[in-house]
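> quick check, what structure comes out for this input:
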Amino acid sequence: MSTAARAPRRDVPYREIDDAVRHRHADDEFYLRRALETGLTGTAPIVEQYERKISERYGLRHVLAVSSGSAAVAVALEGVDWEVGDEVIVPPSCPICTVLPLMARGLTPVFCDVRPDSFGLDPLALARVVSPRTRAIIEVPMWGYPTKADELQALARSLDIPLILDLAHCHVTRLHGKWLAEYGDIACFSTHEGKFMSTGEGGFVMTNDAARDARMRAYTRFGNLDGQRVGLNYKLGGLQAAVGLARLDAIDWHLEVRARNRQFLLERIDNPLVRELPLVEGGVINGYAMLMQVVRGDGRRFVEHLVAHGVPSDVKKYDNQPLYNYELLAPYRRECENARRLLRSLTTLPLHPQLSPEDLQHIVDTVNAYDG
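Below is the predicted model:
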């Protein structure tokens, strides 16, 4: 961020900044017509084409389109071995949407602290919580910022425990020149309307393991209706896959515009009380949002300052806090101080392509006007 001398503070007028992304692309109608002509079910050709196109983009062999990001986590669980009562390690800094599918299947979430100033699981904390009943580790990078997934992958392999990456926020996020998704045994994505890439509702699961893919795919199709395996209908419909095909084509444009918006903010924000959340070495964010961290004082005061001036915050919207603070998850409480401090220090700034130059300047002025 700018190191130039700070201008005198001044009052900032209110301006409503929209945090919603209006996903609308020129080829939507073309692919929707193709879906109407060829079939709308979850096994229609348009869905297979969508899955192939994702696979080609990421270079992972098996892609399974599903009905939501939460469904993606539920389906990923079918790619690992477990019994009711077994444990899955998760960070308390993730959305509750990641943990509810575990509980619905009778698995026990075990909260593990994160590294300081990161959403990545802390290896030392993980060593303390892993047990003979641990059946999977789930890491959840947030708002497009990569974690040290390479180190976690090595640790998970040394423990012979599958690593699931919940990348709902991390489409085309990179680490050391590779897609973040490549570091997991299974990677889950959301394509909800508010995400980096949208099919309205939806998600997908990726793996390079053919056996895991077969198990997950069967689960989304009622256990292949063979009467031997339990399964549900988690397939993505043809209409959603059709718009997904169009919007895959727009990913590079999103990356470019969001990177440009982030650079605009970085060059002009010069408030010493805040900083961008540090990037891990070798990491490249996707611009889903910009994470700003208060370096002195209470981050929730910063959040309230932004919102009072019309700058939206996901932290305010979802009241992000350690998940064990919620009544439903209180029985699994395990104090995670790094996660608590991290969530208390952060807010998001929008970077989406619909922001005008005036919107971006208002964000700069509002951040620079914060005085703690």
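> switch to C-alpha atoms for all contacts and neighbour counts from now on
Will do.
> for the stretch 51-200 of the chain, just list every one of the strands.
Using DSSP state E, counting those that start in this stretch, the strands of the stretch 51-200 of the chain run over 62-66, 87-90, 108-111, 134-139, 163-166, 174-175, 178-179, 186-190.
> what does the longest one contact?
To tie it back to what came earlier, the one meant is strand 134-139. Strand 134-139 is contacted from outside by 80-82, 86-91, 120-121, 156, 161-166, using CA atoms under 8 Å, 6 or more residues apart in numbering.
> now do the last one
Contact with strand 186-190 is made by 68-70, 72-73, 76, 79, 163-171, 181, 202-208, as judged by CA under 8 Å, 6+ apart.
> among these, which are located in helices?
Under the assignment DSSP state H, those contribute Gly69, Ser70, Ala72, Val73, Ala76 to helices.
> let me have those in a markdown table, extended by neighbour count and distance to Gly283.
Conversion of the ones in helices among the contacts of strand 186-190 to a markdown table gives the following (neighbours: other CA atoms under 10 Å; distance: CA to CA, whole Å):
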| residue | neighbour count | distance to Gly283 |
| --- | --- | --- |
| Gly69 | 25 | 23 |
| Ser70 | 24 | 25 |
| Ala72 | 29 | 24 |
| Val73 | 31 | 24 |
| Ala76 | 28 | 25 |
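> need those in a markdown table (columns: distance to Trp253).
Formatted as a markdown table, the ones in helices among the contacts of strand 186-190 follow (distance: CA to CA, whole Å):
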| residue | distance to Trp253 |
| --- | --- |
| Gly69 | 23 |
| Ser70 | 27 |
| Ala72 | 26 |
| Val73 | 28 |
| Ala76 | 29 |
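> what's the burial count for the closest residue to Phe204 other than its chain neighbours?
Closest residue in space to Phe204, ignoring its immediate chain neighbours: Ala65 at 4.2 Å, by CA to CA, 6 or more residues apart in numbering. Neighbour count for Ala65, taken as other CA atoms under 10 Å: 31.
> one more, please, to line up against the first structure:
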Amino acid sequence: MGNSKFLPYGRQSIDECDLKAVADTLTSGWLTTGPKVSEFEQAIAKLSKVAHGVAVNSGTAALHAAMYAFGLKEGDEVIVPPMTFAASANCVAYMGATPIFADVDPKTLLIDPEKVEQLITPKTRGIIAVDYAGQPCDYDALRVIADKHGLFLASDACHSIGGDLNGQMVGSLADISLYSFHPVKHMTTGEGGMAVTDNPEYDKRMRIFRNHGITADFRQRDGWFYEMEELGFNYRLTDFQCALGLSQLEKLEKWIERRREIASLYNHEFAEIEELAPLEIRPGANHAYHLYVVKLKGSDCAPKRKALFDYLREKGLGVQVHYIPVHLHPYYKKKFGTYKGMCPVAEEAYNGLISLPMFPAMEDSDVTVVLSLIKDALQRG
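Prediction:
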């Protein structure tokens, strides 16, 4: 059984409205630091039900800016999950601080609040929760822990824009929340990201940080004079990227609805497939489904996962694995002394994970193809 068209695990959707929005901005006289940036920031802040948005050129830059806003420094510790892309922990290391890995819940692969509490020391400054695959974490429990110990709470919401928890929008669940607009995410600016917050001081610090540490942009300067007060970065996002983001944002609700429809089709079939299971959904969580992740059941799944992965790739499915636990990367082993066995739940889960195609342009027939190929592979053993 083959597949006549390649189905990646994720893919952007670009239409004529997007092209026109970008073209109009390219001929507007503004290419960067113009009106579309603030318009996009305000729109994403409104979606998130918070006061401020700070546009930057990647989700990684948003994470870095947040750590700067929190005043992280060498010697500090921040608790992070291992089941995420490395940027979620790298942003701590960028500041000279130490990421401390708290294991995940085996049913959801979200950071386990009980494990977080066990890892708090006098050096702990904060917690970074990651909404793995698009499902909001247990922010109620994490907020109690953060407030009890005087810690900041950041939300890596790069997978979960448009989701909610008990009716409260993603983006409003932490002190600062971070989004990514990479092409495989729910909406795209090409590359891009944003930090959203209700805190005006965090907003101010992140704006300075993204602009070289300069306290005012050129529109606010008195003639030629400016001052760099902090060591910042050039993390600005262009006007034409923000124009694309605004156009994409108009379709976000429809796209997330379609992702949930696709997930429902997958869920229905996986209820009858004994060898594989999707991750569980927490009560009150409204999943945004950046990824649709399934997990092979049983122990010693790695060889079987490899065979299934290779078979599906051969048949034209761009399946992926999300993620190699961050603490197992060579850099973290060398720099921070992390080791295999540190987060056993994440490590065991990793051996059996596969991310299946999930993007709004998928048709029901595409889902049928994916499921048929999986069933065929399992029947072949």
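> TM-score for these two?
Once superposed, the chains reach a TM-score of 0.90 (TM-score structural alignment, normalised by the length of structure 1), with 357 aligned residues with a CA RMSD of 2.0 Å.
> just to revisit the earlier point, can the strands of the stretch 51-200 of structure 1 go into TSV with extra columns for distance to Gln321 of structure 1?
Formatted as TSV, the strands of the stretch 51-200 of structure 1 follow (distance: least, CA to CA, whole Å):
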stretch	distance to Gln321 of structure 1
strand 62-66	28
strand 87-90	14
strand 108-111	13
strand 134-139	17
strand 163-166	18
strand 174-175	26
strand 178-179	28
strand 186-190	21
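> need the contact list for the most centrally placed residue in structure 1.
Centroid check for structure 1 by CA atoms, centre = their mean gives His169 as the closest residue, at 2.3 Å. Shown in contact with His169 of structure 1 (CA under 8 Å, 6+ apart): Pro141, Met142, Trp143, Gly144, Phe189, Ser190, Lys195, Phe196, Tyr288.
> 10 Å instead, please
Counting by CA atoms under 10 Å, 6 or more residues apart in numbering, His169 of structure 1 makes contact with 140-146, 188-191, 194-197, 286-289.
> alignment lookup: it to structure 2.
Alignment note (TM-score structural alignment): His169 of structure 1 maps to His159 of structure 2.
> nearest residue to its match in space, please, no chain neighbours.
Counting by CA to CA, 6+ apart, the nearest residue to His159 of structure 2 once its immediate chain neighbours are dropped is Gly134, at 4.5 Å.
> now list the buried members of the contacts of strand 134-139 of structure 1.
Buried by 16 or more other CA atoms under 10 Å: 80, 82, 86-91, 120-121, 156, 161-166, out of those.
> is the counterpart of His327 of structure 2 in structure 1 in a helix, a strand, or coil?
Using TM-score structural alignment, the partner of His327 of structure 2 in structure 1 is Tyr324. Three-state assignment for Tyr324 of structure 1 (DSSP: H, G, I helix; E, B strand; the rest coil): helix.
> my read is that Tyr324 of structure 1 contacts Pro95, right?
No - here Tyr324 of structure 1 does not reach Pro95: they are 11.3 Å apart, not a contact under CA atoms under 10 Å.
> tell me which of the strands of the stretch 51-200 of structure 1 sits most buried.
For the strands of the stretch 51-200 of structure 1, the largest average neighbour count (mean count of other CA atoms under 10 Å) is found in strand 186-190, namely a mean of 29.
> now Ala55 of structure 2: how far from Leu178 of structure 2?
Using CA to CA, to the nearest Å, Ala55 of structure 2 is found at 10 Å from Leu178 of structure 2.
> do Leu231 of structure 2 as well
To Leu178 of structure 2, Leu231 of structure 2 is 21 Å away according to CA to CA.
> go on, Glu272 of structure 2?
Noted for Glu272 of structure 2: a distance of 36 Å to Leu178 of structure 2, by CA to CA.
> quick one: the helices in the stretch 201-350 of structure 2?
Using DSSP state H, counting those that start in this stretch, the helices of the stretch 201-350 of structure 2 run over residues 239-249, 252-270, 302-314, 330-336, 344-350.
> what helices and strands are in contact with the second one?
Under the contact definition 3 or more CA pairs under 10 Å, 6 or more residues apart in numbering; DSSP states H and E, helix 252-270 of structure 2 sits against helix 239-249, strand 276-278, strand 292-296, helix 364-380.
> list the residues that contact the residue nearest to Thr32 of structure 2 when sequence neighbours are not counted.
Closest residue to Thr32 of structure 2 apart from its sequence neighbours, by CA to CA, 6+ apart: Thr238 at 4.2 Å. The contact partners of Thr238 of structure 2, by CA under 10 Å, 6+ apart, come to Trp30, Leu31, Thr32, Thr33, Gly34, Lys36, Val37, Ala55, Val56, Asn57, Thr189, Gly192.
> re earlier: and the helices and strands packed on helix 252-270 of structure 2: which comes nearest Ile262 of structure 2?
Among those, the nearest to Ile262 of structure 2 by CA to CA is helix 364-380 (7.2 Å).
> buried residues in that closest one?
Applying a neighbour-count criterion of 16+ other CA under 10 Å, one finds Asp366, Val367, Val369, Val370, Leu371, Leu373, Ile374, Ala377, Leu378 buried in helix 364-380 of structure 2.
> next one: stretch 38-50 of structure 2
When burial is assessed from 16+ other CA under 10 Å, stretch 38-50 of structure 2 yields the following buried residues: Ser38, Glu39, Phe40, Glu41, Gln42, Ala43, Ile44, Ala45, Leu47, Ser48, Lys49, Val50.
> what comes into contact with that stretch?
Residues outside stretch 38-50 of structure 2 that contact it (CA under 10 Å, 6+ apart) are 36-37, 51-56, 161-164, 168-173, 176-177, 179, 194-199, 239, 241-247, 249.
> what's that stretch aligned against in structure 1?
Using TM-score structural alignment, stretch 38-50 of structure 2 corresponds to residues 48-60 of structure 1.
> please apply the same query to stretch 74-92 of structure 2.
Counting by TM-score structural alignment, stretch 74-92 of structure 2 lines up with residues 84-102 of structure 1.
> ok, Asn312 of structure 1 touching Met290?
Quick fix: residue 312 of structure 1 is Pro, not Asn. No - using CA under 10 Å, Pro312 of structure 1 makes no contact with Met290, being 11.7 Å away.
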